[in-house]
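Undergrad: mind folding the following:
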Amino acid sequence: MECNLLDCSNPAEDHITCDVCFIPKYCSERCRNTDSAFHSTSCRPHLYTLKDFTVAKDIKILGTGAYGEVQLVQKNDSKKLFAMKLYRKAYVSQIIPLKILFREISLHKTLKHPNIIRLYDHLEDRVKIYLILEYAEKGSLFDLIRKKIKLAEKEIWPIFTQICVGLNYLHMKNLLHRDLKPENLLINKDDVIKICDFGWSARGTEQRVTFCGTLDYMSPEMLNNRQQSFKVDIWALGILLYEMLHGTPPYRAKNPRDMMRMVAEGRYNIGAHVSNNARQLISLLLQEDPESRPPIIEILKTQWVQQFSEQKLKPGWQVRHPEHGEGTVKESIGLVYTISFQDNDIELIENDLIRMCTIIDQTGEIVYEQSLSIQVKSKLDPEKSNAKKSPLYNKLGIDTAGKACLKPTIKSARNSRNNSGNNSPVVNEPQESLEPTRKNPRLPRSPKVIEEVKRSQQLPSRRFVKQDFEGMNFSPEPTPVQNAKRGGTPKSSFLQRFKKSND
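TA: Presented below is the predicted three-dimensional model:
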């Protein structure tokens, strides 16, 4: 593994690392000191060890992919369920340096929002990397669309607005998601939407022209290799809204060239069942010029959002904001409120106000007090969606209060979309225990075993390193076949393109 400092490519030493999180490895004390200021912004101590978890018996695999698999695990003491992503270091390192992966992991750990999937901790041994993630009991939005084909606008509204709120949080953090799609939107047992998979995410302050994501959701500027901004996520919101209304994206193409032609023509059919307000919102979001697409705050003011919104705050109510101090609710449009603080007026989203602030009504009674776990309940009809209650919840003692849950034992959406980079076959290995069989994490003392482990950990040399590493795909993709050569051509279309650029 290379030194964690981006400007250094020397081999890292295991003993020169961060004393708090033990994630970055450096070649020298000088590199560690140089990188300390950047690393301190995302450094978090470890919360768990591999011994703290046991693989769930009834549902072991939640998904599979190129880098490994996603397992359902249970914490031994609290019996709480988590999703554990496994990455094979040897395979991931063929695509990007591991230090880039570790930087993205550290970044994800800092994201704390009700509509963002939580990354609690990262663990590793000599062969694999383990991510301890929040578990979403009802699966993905893709599974819901696949079961119901089309969703009613009343069902779509809480889903869409929650995605907007979570996306706004990312944009406020100067982060672009760049791969927003139903497969990357999870639903927990309380119908709260969770944005996940930040593998293609990038910092908004940096210029990006990377060709990445899923073809059905790629924006025109991405297809044409133009500069990307937050507006690539706004385009994806329009595609997402269309797909929830119709059961399929507006543009279906086999390759980027055909997609560019279809997007340039701007022709897509909207069903007669779609309201005029929803039609206008789709047209507003799917504008070819990125500068013409509205920001999140303006989307939440549109007529379609107003049509189903029920204002929880009233003009004249007092607001105590942790940063801006005391203010008064002035007016509201849709889910956006104008708050008059001492210095100026600021527009804030309703969910963020309730989550972050103390709200006092005109009688002096506290209505909301930093409700960090605020939930926007969706009106999903489990009966119509043919949802079934998983027997796992009864065996593990989870109370679902009689609510039906979508079956979580889903495969990754390998066959759901063309050109998504997840269409290759996968080889799953049985893995009952998370803890390595040997007690000592160091290499065994037997010379024969040492040679076998070394051969299994040899990494291919790279003559060229891609510069735009921020497009790391965290979503699991199919692992290579056991008999395949290490230097063979990757089966993913995106990896093939990357392989050619290296050669």
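Undergrad: C-alpha only now, for contacts and for neighbours.
TA: Fine.
Undergrad: let me see the ranges of the helices in the stretch 201-350 of the chain.
TA: 220-223, 231-246, 256-265, 276-285, 296-299, 303-308, 350-356 (DSSP state H, counting those that start in this stretch).
Undergrad: nearest to Leu495, of these?
TA: helix 256-265 (15.5 Å; Cα to Cα).
Undergrad: to compare against the first, here's another:
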Amino acid sequence: MNPLPDLGFPSQIGGLDLHAVIRCGSTGSVHAAIDPQTGKTVVVKLLHRPPAMVVHDVVFNHPNIVQIFDHGCERGQHYVVMEYAPEGSLKGRLRSLQNLDTDTALSWIRQVLLALDHLHSYGMLHRDIKPDNLLFFPDDRLKVSDLGLMCPMRGSPPAPMGTPGFMSPEQIMGLPLDPRSDLFSLGVVFYRMVTGRFPFSGSSVSARLNATLLSSPPWPSHLQSTLSRSISQVIMCAISKRPSQRFADAKKFLMAIDEIGNAVMVK
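TA: Next up is the predicted model:
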């Protein structure tokens, strides 16, 4: 792995030598690095701004959440050190697939819901669920990553932040958030998985935001005739404009997809 060229990023932080730039996003840049103590590849995220809060490690202790090894601030640069995902992201998988089979989609959505249920049980919201932030590990294990926008449920409504096209209506409008906002974002991901397209699209940020607030996407089963009505109902429930019409929490969402999975097994 070659050292990082001079692109305005530090070449070293937290005792780690930064190498390849994996991606750059709204909250920071993600880099591959080598841990000199173990020789293993890790991921370092350089944050554009200080993290909104410091969270106890127990919040990240879940098999479907990317492990955090270290975090800190060095020479004014805030950073987080995380485990490396050797199998890439859901975004990468979806590039090569028009749409997924039902069993695979249900399995992956279920794993994300387990992670969200864990975060929500500690009073935390992710606020940026999207294919880029869902990473694969061996044995097809999917983990939620990039907790840079995570915030507590209670308190003043957070400033509108997230990714247009995935943000819930209440997130866009700067209203109080609860678990149903994360479930909306996951519903958007689910829609893309099984139809090959996003429910709220547009050629610009404002177009995607307006689509989320105003447009009514077609039912997934209208786009993919092989999809069952029950899967379409689950997805459309998750992406309802009004939080009151969505699943109340991740457990309810899990129950709904498990019922579909059981029905498929019976057939």
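Undergrad: circling back: so can I have JSON lines of the helices of the stretch 201-350 of structure 1 showing distance to Pro114 of structure 1?
TA: JSON lines is the format used below for the helices of the stretch 201-350 of structure 1 (distance: least, Cα to Cα, whole Å):
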{"stretch": "helix 220-223", "distance to Pro114 of structure 1": "29"}
{"stretch": "helix 231-246", "distance to Pro114 of structure 1": "19"}
{"stretch": "helix 256-265", "distance to Pro114 of structure 1": "34"}
{"stretch": "helix 276-285", "distance to Pro114 of structure 1": "24"}
{"stretch": "helix 296-299", "distance to Pro114 of structure 1": "17"}
{"stretch": "helix 303-308", "distance to Pro114 of structure 1": "20"}
{"stretch": "helix 350-356", "distance to Pro114 of structure 1": "9"}
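Undergrad: turn the ones you listed into CSV, including mean neighbour count and distance to Tyr26 of structure 1.
TA: As requested, the helices of the stretch 201-350 of structure 1 are arranged in CSV below (neighbours: other Cα atoms under 10 Å; distance: least, Cα to Cα, whole Å):
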stretch, mean neighbour count, distance to Tyr26 of structure 1
helix 220-223, 20, 35
helix 231-246, 23, 35
helix 256-265, 15, 40
helix 276-285, 16, 45
helix 296-299, 18, 40
helix 303-308, 17, 50
helix 350-356, 20, 38
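Undergrad: tell me which of those helices sits nearest to Leu141 of structure 1.
TA: Here helix 231-246 is closest among these (Cα to Cα), at 9.1 Å.
Undergrad: against structure 2, where does that closest one fall?
TA: Aligned by TM-score structural alignment, helix 231-246 of structure 1 corresponds to residues 180-195 of structure 2.
Undergrad: what about Ile114 of structure 2, how many neighbours?
TA: To be clear, residue 114 of structure 2 is Leu; Ile isn't right here. 20 (other Cα atoms under 10 Å).
Undergrad: Leu175 of structure 2 too?
TA: 14.
Undergrad: which position in structure 1 aligns with Ala105 of structure 2?
TA: In structure 1, Ala105 of structure 2 lines up with Ile156, judged by TM-score structural alignment.
Undergrad: on that earlier part again, of the helices of the stretch 201-350 of structure 1, which is nearest Lys148 of structure 1?
TA: Lys148 of structure 1 sits nearest to helix 231-246 of all the helices of the stretch 201-350 of structure 1, at 9.6 Å, using Cα to Cα.
Undergrad: now Phe137 of structure 2: how far from Arg197 of structure 2?
TA: Counting by Cα to Cα, to the nearest Å, the separation of Phe137 of structure 2 from Arg197 of structure 2 is 25 Å.
Undergrad: who are the contact partners of Glu451 of structure 1?
TA: Applying Cα atoms under 8 Å, 6 or more residues apart in numbering to Glu451 of structure 1 gives no contacts.
Undergrad: quickly find the element holding it.
TA: Assigned by DSSP states H and E, Glu451 of structure 1 belongs to helix 447-456.
Undergrad: against structure 2, where does that helix fall?
TA: Going by TM-score structural alignment: helix 447-456 of structure 1 matches no residues.
Undergrad: same thing with stretch 210-218 of structure 1?
TA: Under the criterion TM-score structural alignment, stretch 210-218 of structure 1 matches residues 159-167.
Undergrad: now do the same end-to-end measure for the matching stretch.
TA: 12 Å.
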